[in-house]
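A.B. asks: When you get a sec, could you give me coordinates for this:
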Amino acid sequence: MIPRRLLAGLGGCRHASSSTSASAHYDLVVIGGGSGGLACSKEAASFGKKVAVLDYVQPSSQGSTWGLGGTCVNVGCIPKKLMHQAALAGTLIKKSSKLGWNVPDDVSHDWSTLCGNVNNYIRSLNWGYRVQLKDKAIDYINAYGTFSDAHTVRAVDKRQNERRITADHFVVAVGGRPQYPDIDGTELGITSDDIFTLQSPPGKTLVVGASYVALECAGFLTGLGYDTSVMVRSICLRGFDQSISSLVAAHMEHEGTRFLRNSSPTKLQRHGENEILVTWQAVADNSSVVEHTEVFNTVLFATGRTASTKSLGLESIGVQADTHTGKLIGSAECPEQTSVPHISAIGDVLQGCPELTPVAIRSGKLLARRLFAGSSEQMNYDLVPTTVFTPLEYGCVGLSEEDAIQRHGESDIEVFHANYRPLEYAITDIDHSSCYTKLVCVKENKQHRIVGFHFVGPNAGEVTQGFAVSMSAGITYEQLSSCVGIHPTCAEEIVKLHITKRSGEDASVSGC
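C.D. replies: Okay, the predicted model is just below:
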């Protein structure tokens, strides 16, 4: 029997396809049924190739499992955005009396109703993916695959039935799973694999970590009415623009999320029924270390993710991986091609690849075209847009201000910026003090090429997507500022930008 710890992170459903045999050969076998793997398999099948998808979900430490579609669909983007939307709706309901609505003082939220509806929607997506695979004659094999040699995978299903599968090409798209800190009592905590299917409301919650996963979860929990704290060891949103990250955190604090800064947990202990006693150490201003304890109902670890590759047998066939992250290392000429030419990797499992669903989907499609349709087009991993769905959303494309200065030098960088007030916040008195946008530009030929776009405000994802297209085309500040804005919108604030950081002028809210 395969130990549970070896069945690492391959999103899947519960039943194997009856169309597969005990031994079969394919043009392509995709290991992992997330967004990237599904996109790659369907694209390959469209070229008439014989394709199989292997997919298996290891239950989390709390027993959570899910269906076909991977992290994004089941325990990531989709449920996160729906719960974020629920929290935003609650905030607006409570503020809407100034818009003329008669809102009772005792407005409440029902956790089980939200979770039930979210997970019913996810199950409909799981079913849809299975139907798509069947329609394209792709064999879906709900089994855990390990390489026995470079062209052979041993697949074992939940009943311990085993089959031997060979292929000309393999794509590893197994994604990753949350990691736990190395402290006593972690079995008492949960991760983002569990939060969306909790049977009972989370109650008073401690979120350990300061990644986008941590802040997004803490944000919607606060918005849904739960007493929520975030434990930050060093900085928030590492890898993002830090001046923007501070605004995101400041808004969350204003809305009621507590931040425990310069702090790290050291121990979790059971404390009565449905309670956890957390011990942590905090570094004080004088650099002394102070120990604290507090009781919470739920502790959610969001301290990073590890690629689910270590039990696939890849090392034995010569596929190189990063020893720390488990991510597979691609070649300089083709980032998706591993050190074994007929084995490729896409998505979160690939070293240097942004951990974003649209990136995995596009790279998977392009890979299938190169393998089976004679294409030479490579995935462009530059200027990839993304949005952090915190209570005040943060969208960005390109370089942070810090990275731009490091890459180009401070004298060649110009930053245009402004605070603004969304009109939809005006009457409702929703806090707008963190609403802000900036363009990071490189001086070139008497113009300013935009290399970084940053927007903090409502609907940041919708705003950012359009500007990402223009940045891919190499737009300059001069071209952008020549556009006419749509009034009254938040997006128009970007084309109105005219104050530079270098000037020292006040970038506060102003009129037309």
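A.B. asks: Going by C-alpha atoms from here, please, whenever you check contacts or count neighbours.
C.D. replies: Fine.
A.B. asks: who touches the spatially closest residue to N459 that is not a sequence neighbour in this structure?
C.D. replies: Distances taken as CA to CA, 6 or more residues apart in numbering place E393 nearest to N459, at 6.7 Å, with adjacent residues excluded. Applying CA atoms under 8 Å, 6 or more residues apart in numbering to E393 gives the contacts V248, T387, V456, G457, P458, N459, A460, G461.
A.B. asks: Repeat the analysis, applying 7 Å as the threshold.
C.D. replies: T387, V456, G457, P458, N459, A460 (CA atoms under 7 Å, 6 or more residues apart in numbering).
A.B. asks: Please apply the same query to E275.
C.D. replies: For E275, counting by CA under 7 Å, 6+ apart, the contacting residues are V295, F296, N297.
A.B. asks: hang on, the last one packs against S200?
C.D. replies: In other words, N297. No - counting by CA atoms under 7 Å, N297 does not reach S200; the two are 10.6 Å apart.
A.B. asks: neighbour count winner among the two?
C.D. replies: It is N297, of N297 and S200, that has more neighbours when counted by other CA atoms under 10 Å, with 19 against 9.
A.B. asks: Skip the chain neighbours and tell me the closest residue to that one.
C.D. replies: E275 (4.6 Å).
A.B. asks: In stretch 361-371, which residues are buried?
C.D. replies: Buried residues in stretch 361-371, counted by 16 or more other CA atoms under 10 Å: I361, R362, S363, G364, K365, L366, L367, A368, R369.
A.B. asks: Can you list the neighbours in contact with it?
C.D. replies: So stretch 361-371 is contacted by 35-37, 39-40, 43-44, 346, 375-379 (CA under 7 Å, 6+ apart).
A.B. asks: Near G76, how many other residues are there?
C.D. replies: G76 - counted by other CA under 10 Å - has 16 other residues nearby.
A.B. asks: gap between it and G69?
C.D. replies: Counting by CA to CA, to the nearest Å, the gap from G76 to G69 is 11 Å.
A.B. asks: now the helices for this protein?
C.D. replies: Using DSSP state H, the helices of the chain run over 35-45, 70-75, 77-95, 111-135, 212-223, 242-254, 357-372, 401-408, 423-426, 460-472, 477-481, 492-495.
A.B. asks: Determine which of those approaches D105 most closely.
C.D. replies: Among the helices of the chain, the nearest to D105 by CA to CA is helix 77-95 (8.3 Å).
A.B. asks: Output the contacting helices and strands for that closest one.
C.D. replies: helix 212-223 (3 or more CA pairs under 7 Å, 6 or more residues apart in numbering; DSSP states H and E).
A.B. asks: what's the angle between the helix it packs on and helix 77-95?
C.D. replies: 30 degrees (axes from the mean of the first three to the mean of the last three CA atoms, to 10 degrees).
A.B. asks: about what we covered before: reformat the contacts of E393 into CSV and put distance to H25 and neighbour count next to each item.
C.D. replies: Putting the contacts of E393 into CSV (distance: CA to CA, whole Å; neighbours: other CA atoms under 10 Å) gives the following:
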residue, distance to H25, neighbour count
T387, 41, 21
V456, 50, 30
G457, 51, 24
P458, 50, 23
N459, 47, 17
A460, 46, 22
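A.B. asks: one more to put side by side:
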Amino acid sequence: MAAFRRGCARWQQVRFLGARGASAAVTPSSAAGTHHYDLVVIGGGSGGLACSREAAQLGQKVAVLDHVQPSARGTAWGLGGTCVNVGCIPKKLMHQAALLGVAMDDAGKFGWSIPGPVSHDWSTLAQAVQNYVKSLNWGHRVQLQDRKVKYFNTRGSLLDRHTVRGLDAKGTEVTAKTRNIVIATGGRPRYPTHVPGAREFGITSDDLFWLKESPGKTCVTCAEDVGLECAGLLAGIGLDASVMVRSVALRGFDQQMAQLVTGHMEARGTRFHWGCVPTSVEKLPSGLLQVKWTEVRSDLERVEREDTFSSVLWAIGRVPETTGLNLPQVGVQLHPDTGKIVVATDERTTVSNVYAIGDVAEGRPELTPTAVKAGKLLARRLAGQSNQLMDYHSVPTTVFTPLEYGCVGLSEESAESRYGKDNIEVYHAFYKPLEFTIAERDASHCYVKVVCDRAGVQRVLGLHFTGPSAGEVIQGFAVSVRCGLTYAQLRDTVGIHPTCAEELTKIHITKRSGLDATVTGC
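C.D. replies: Take a look at the predicted model:
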């Protein structure tokens, strides 16, 4: 209780200091006082916060400007960016809720007696997730305060290459002079512009995790990682979830693995509408949403479909948050197709003292850890403490679908394209996790694949895994891949028995051989 009181007192202090700092930083005039910083970061997400804290720790005078524009539905949140508020953190917690549902299904066969029907309460989960996210918002405020980073809850833009303007919700303006500027504003979900009713009646991942009431029967449009993760967790807690796919799932990922992921989801109850394009969303008097779409069966055959849903979730990609930053006017080049900021290998834009990191930068993985690492390395370079650049090769990632998919390195398709099909060797295996045996769960989608350069020492080019705790498995192997792992080294590594990860050390059958890749026995 004493610790709780101290935490509350500290929070009140942070709130007071933040308010006092804001009032001291501005004047009643529309152009507030001018401040001098070594670094101003626009964007308070994972990358921007990591960069600002690192720079401050190295003795730089740093300010952060962060402002959350509410979603089309009106959802807003606190400091921390997409990952903390509407991305990785709430998604993984809700994914865990879905996994617990599966575990309860298995429990009886392991001897547990669970009396009565089991049901899930959305509001309890949502409140718990939102409370945790709010604690992270508070934690980020405290960390900035501890590092003496000046925080402005304002929307930032560039007046010139050394001047940043901040404007808060009340129209109060603050101007900061700075040596260097880092843009880390990230991106926001995209709405389709050709579908009537899409923005008016639909939601995105910016809204899902902050809903007070259950989304109910949900139509998820598009089958990229965010869409599949959302559909999977909704189905996992017992909701009716459908996924509408225009062409392929998990574009950019290994397509054999993508088919295993969607195959498992279909087997667990998620509906997939393949080759379908939404055409309209209309709200009925009942409050339900009527969705119409076109099913493209062939070049000559198209069928019009419709169904009613409680929610429609758009997951058709993200757009960079560059509007209003005044970037072209100060010489910062944007990519003509994506709208992202064009950067060099050192994160520098076309203006020498302006940098961009994270999702807003062209050609960078849209992943939190890469933004964090890039931000820290950039801060060290700007402080004159290092020359190390961010290495974006062989970055591991995981899709938190009901059957998780983790990977690092090249997909099989990318390896074929780069090296030629005859110059790569693909080792693979279908395995059954031990925890699936007594529960009699379907393991037909549990699979490992190692893509190697066929010549010489057979360097591992890509490693792919579908199964329980895929992220935990791939994280360790990612270190080896970055160190130049070869197939011989992988084969000679002793596995930990009985684990799913050990299947990667036992893998020995090639696709080229045509032999059955099903693992039998221990």
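A.B. asks: Just give the TM-score of the two.
C.D. replies: Superposed pair, TM-score by TM-score structural alignment, normalised by the length of structure 1: 0.95. Supporting alignment: 497 aligned residues with a CA RMSD of 1.4 Å.
A.B. asks: quick one on the thing from earlier: counterpart of the residue nearest to N459 of structure 1 over in structure 2?
C.D. replies: Taking TM-score structural alignment for the superposition, E393 of structure 1 sits opposite E404 in structure 2.
A.B. asks: can you check G223 of structure 1 too?
C.D. replies: Using TM-score structural alignment, G223 of structure 1 sits opposite G236 in structure 2.
A.B. asks: can you tell me how far its match sits from T270 of structure 2?
C.D. replies: Counting by CA to CA - G236 of structure 2 and T270 of structure 2 are separated by 9 Å.
A.B. asks: Look at the two and report which has more neighbours.
C.D. replies: G236 (27 against 22).
A.B. asks: now that one, nearest residue through space, not along the chain?
C.D. replies: Nearest non-adjacent residue to G236 of structure 2 (CA to CA, 6+ apart): A98, at 4.3 Å.
A.B. asks: residues near the counterpart of that neighbour in structure 1, how many?
C.D. replies: Counting by TM-score structural alignment, A98 of structure 2 lines up with A87 in structure 1. Look at A87 of structure 1: counted by other CA under 10 Å, it has 21 neighbours.
A.B. asks: contacting residues around A87 of structure 1?
C.D. replies: F220, G223, L224.
A.B. asks: Next, format those residues as CSV and append distance to G185 of structure 1.
C.D. replies: Converted to CSV, the contacts of A87 of structure 1 look like this (distance: CA to CA, whole Å):
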residue, distance to G185 of structure 1
F220, 25
G223, 28
L224, 27
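A.B. asks: So which of the residues you listed is the closest to P265 of structure 1?
C.D. replies: Nearest member of these to P265 of structure 1, counting by CA to CA, is F220, at 22.4 Å.
A.B. asks: measure that closest one to C77 of structure 1 for me?
C.D. replies: Taking CA to CA, one finds F220 of structure 1 at 13 Å from C77 of structure 1.
A.B. asks: Compare the two (neighbour count), which wins?
C.D. replies: Taking other CA under 10 Å, F220 of structure 1 and C77 do not tie; F220 has more neighbours (26 against 15).
A.B. asks: Tell me who's in contact with that one.
C.D. replies: M83, H84, A87, P391.
A.B. asks: which of those count as buried?
C.D. replies: Buried among those (16+ other CA under 10 Å): M83, H84, A87, P391.
A.B. asks: Using CSV, lay out these together with distance to N120 of structure 1.
C.D. replies: Output for the buried ones among the contacts of F220 of structure 1, formatted as CSV (distance: CA to CA, whole Å):
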residue, distance to N120 of structure 1
M83, 14
H84, 17
A87, 19
P391, 24
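A.B. asks: Counterpart of L367 of structure 1 over in structure 2?
C.D. replies: So L367 of structure 1 corresponds to L378, using TM-score structural alignment.
A.B. asks: how about the strands of the stretch 251-400 of structure 2, start to end?
C.D. replies: Secondary structure of the stretch 251-400 of structure 2 by DSSP state E, counting those that start in this stretch: the strands cover 271-274, 276-283, 289-296, 302-309, 311-314, 318-320, 354-356, 397-399.
A.B. asks: Just say which of these is most tucked in.
C.D. replies: Mean neighbour counts were taken over the strands of the stretch 251-400 of structure 2 using mean count of other CA atoms under 10 Å, and the top value, a mean of 27, falls to strand 354-356.
A.B. asks: Scan structure 2 for its longest strand.
C.D. replies: Assignment by DSSP state E gives strand 173-183 as the longest strand of structure 2.
A.B. asks: Run through who's touching that one.
C.D. replies: Outside strand 173-183 of structure 2, the residues touching it (CA under 7 Å, 6+ apart) are 25-26, 30-43, 162-167, 353-357.
A.B. asks: What range does it cover in structure 1?
C.D. replies: The aligned range for strand 173-183 of structure 2 is 162-172, by TM-score structural alignment.
A.B. asks: what about burial for the contacts of strand 173-183 of structure 2, which qualify?
C.D. replies: In the contacts of strand 173-183 of structure 2, the ones that pass as buried (16+ other CA under 10 Å) are 25-26, 32, 34, 36-43, 162-167, 353-357.
A.B. asks: Filter those down to the ones in strands?
C.D. replies: 34, 36-42, 163-167, 354-356.
A.B. asks: Map T71 of structure 1 onto structure 2.
C.D. replies: For T71 of structure 1, the residue aligned by TM-score structural alignment is T82.
A.B. asks: now swap in R233 of structure 1 and tell me
C.D. replies: By TM-score structural alignment, R233 of structure 1 lines up with R246.
A.B. asks: residues in contact with its match?
C.D. replies: Per CA under 7 Å, 6+ apart, neighbours of R246 of structure 2: C222, W274, G275, C276, V277.
A.B. asks: Would you format the residues you listed as CSV with distance to S71 of structure 2 included?
C.D. replies: Converted to CSV, the contacts of R246 of structure 2 look like this (distance: CA to CA, whole Å):
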residue, distance to S71 of structure 2
C222, 19
W274, 29
G275, 29
C276, 26
V277, 24
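A.B. asks: Out of the contacts of E275 of structure 1, which is nearest to V107 of structure 1?
C.D. replies: N297 (22.6 Å).
A.B. asks: Show me what that closest one lines up with in structure 2.
C.D. replies: That one, N297 of structure 1, aligns with S310 by TM-score structural alignment.
A.B. asks: Now for that match: which residues touch it?
C.D. replies: P215, G216, K217, T218, L288, L289.
A.B. asks: Save those as TSV, and put in distance to T486 of structure 2 too.
C.D. replies: TSV is the format used below for the contacts of S310 of structure 2 (distance: CA to CA, whole Å):
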residue	distance to T486 of structure 2
P215	47
G216	48
K217	47
T218	45
L288	55
L289	53
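A.B. asks: Y121 of structure 1 -> structure 2?
C.D. replies: In structure 2, Y121 of structure 1 lands on Y132 (TM-score structural alignment).
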